[in-house]
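just a sequence and a predicted model for now, questions to come.
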Amino acid sequence: MTPAFWCIIISILFNYFLAGVGGWLTLRQTGKFDINQPRIQERELTGAAARVKAAQANGWEITPVFACCVFIAHFAGVPEEQAALPAYLFVLSRALYMVCYACKLSPWRTIVFAVGLAACIWLIKMAVAYG
């Protein structure tokens, strides 16, 4: 399995990590976890709990984009060692994004998200060059 494929898995695992942290923060804030209506409870969260849940939602939105970019680069024949660098950059940006979101570092969060998006564009640009 290529390094970029491993980065997809890591990106997915980040989202599950955020789900765990978000669940723990939800319990801390509300004293319970509403398994019957978790989406309604999520809308009532504030502070770090709400931010972590939002970071998780954003992770689920961007991970398929990244995965598609990795697959496109792979099928276009981009050498795995060349696809690894933007994939590592994406994973690093997601790790920083989680921290920025949880710590309420809004301007940095936007910049870090843009870096991750640039990594996706980089993969597509390489695919175009090799395809």
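On my side now, so go ahead.

all contacts plus neighbour counts: C-alpha atoms, from now on.
Will do.

which residues touch residue 11?
59, 63, 91, 94 (C-alpha atoms under 8 Å, 6 or more residues apart in numbering).

which strand or helix spans it?
Secondary structure assigned from DSSP states H and E places residue 11 in helix 3-30.

who are the packing partners of the helix or strand just after that helix?
Counting by DSSP H and E, the element after helix 3-30 in chain order, helix or strand, is helix 38-43. If you count contacts as 3 or more C-alpha pairs under 8 Å, 6 or more residues apart in numbering; DSSP states H and E, helix 38-43 packs onto helix 47-76.

run the angle between the helix or strand just after the helix it packs on and helix 3-30 for me.
Next helix or strand after helix 47-76 toward the C-terminus (DSSP H and E): helix 80-102. Interaxial angle of helix 80-102 relative to helix 3-30 (axes from the mean of the first three to the mean of the last three C-alpha atoms, to 10 degrees): 10 degrees.

putting a second one here so we can go through both:
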Amino acid sequence: MSAPSAELLVLGLAAILQAVQIGLAAWSMNRDGLAAWNASPRDSTPAFSPLTGRLRRAVDNHFEALAFFTIAVVLVQFTGSNGALTATCAWAYLIARILYVPAYALGWVPWRSVIFGIGFVATMTMILAAIL
């Protein structure tokens, strides 16, 4: 078996990051005394602490960003567009997504948006590199 491309490796690491984010949000909910709600069918939504709310929104945001990044990686892989540019963009995406978690959780304004933008531009650059 050969080693995965940088882009595929980063995609796998981004999926692990998503799982870690889900765990952090769940930990924060449990810390807020919402363990029973967290294990329930969640028919209603309780009031979350600011930290829990931010962690949950960061999870949702990464699901959205991860969808675009997955498309970018698939396009790069299937078109054989792998190279220094796409590998650099993939790592930039992952670093941005890692930094995004504390940026969102701690309310770093305007840095949260700047960090998001770096990851988004990196992802769009990968897509353009694959289709142009």
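That came through fine. Just so we're clear, the structure is a prediction, and the values are computed from it rather than from any experiment.

re the thing from before, what's the most distant pair in the contacts of residue 11 of structure 1?
59 and 91 (11.0 Å; C-alpha to C-alpha).

superposed on structure 2, what's the mean shift for the helix holding residue 11 of structure 1?
After superposition onto structure 2, helix 3-30 of structure 1 sits on average 1.0 Å from its aligned residues (mean C-alpha distance after the TM-score superposition for structure 1).

residue range for that helix in structure 2?
Aligned by TM-score structural alignment, helix 3-30 of structure 1 falls on residues 6-33 of structure 2.

what's the answer for stretch 50-65 of structure 1, then?
Under TM-score structural alignment, the counterpart of stretch 50-65 of structure 1 in structure 2 spans residues 53-68.

alignment lookup: residue 87 of structure 2 to structure 1.
Counting by TM-score structural alignment, residue 87 of structure 2 lines up with residue 84 in structure 1.

map residue 100 of structure 1 onto structure 2.
So residue 100 of structure 1 corresponds to residue 103, using TM-score structural alignment.

check whether that match really touches residue 110, as I assumed.
No - the criterion here is C-alpha atoms under 8 Å, and residue 103 of structure 2 misses it with residue 110 at 9.1 Å.

who has more neighbours, the two?
residue 103 (22 against 9; other C-alpha atoms under 10 Å).

list the contacts of the residue nearest to the spatial centre of structure 2.
For structure 2, the residue nearest the mean C-alpha position is residue 62 (3.3 Å; C-alpha atoms, centre = their mean). Contacts for residue 62 of structure 2 were tallied using C-alpha under 8 Å, 6+ apart; they are 18, 97.

which residue of structure 1 lies farthest from its centroid?
residue 31 (27.6 Å).

how many neighbours does residue 12 of structure 2 have?
Around residue 12 of structure 2 sit 14 other residues, with neighbours defined as other C-alpha under 10 Å.

what's the answer for residue 6 of structure 2, then?
When neighbours are defined as other C-alpha under 10 Å, residue 6 of structure 2 has 19 of them.

what do we get in structure 1 for residue 113 of structure 2?
Checking TM-score structural alignment: residue 113 of structure 2 goes with residue 110.

now whichever strand or helix holds its match, how far from the chain's geometric center?
Here residue 110 of structure 1, judged by DSSP H and E, is contained in helix 106-130. Between the centre of helix 106-130 of structure 1 and the centre of its chain there are 12 Å (C-alpha atoms, centre = their mean, to the nearest Å).

list the buried residues of it.
Neighbour-count burial for helix 106-130 of structure 1 flags 109, 112-113, 115-117, 119-120, 122-124, 126-127 (criterion: 16 or more other C-alpha atoms under 10 Å).
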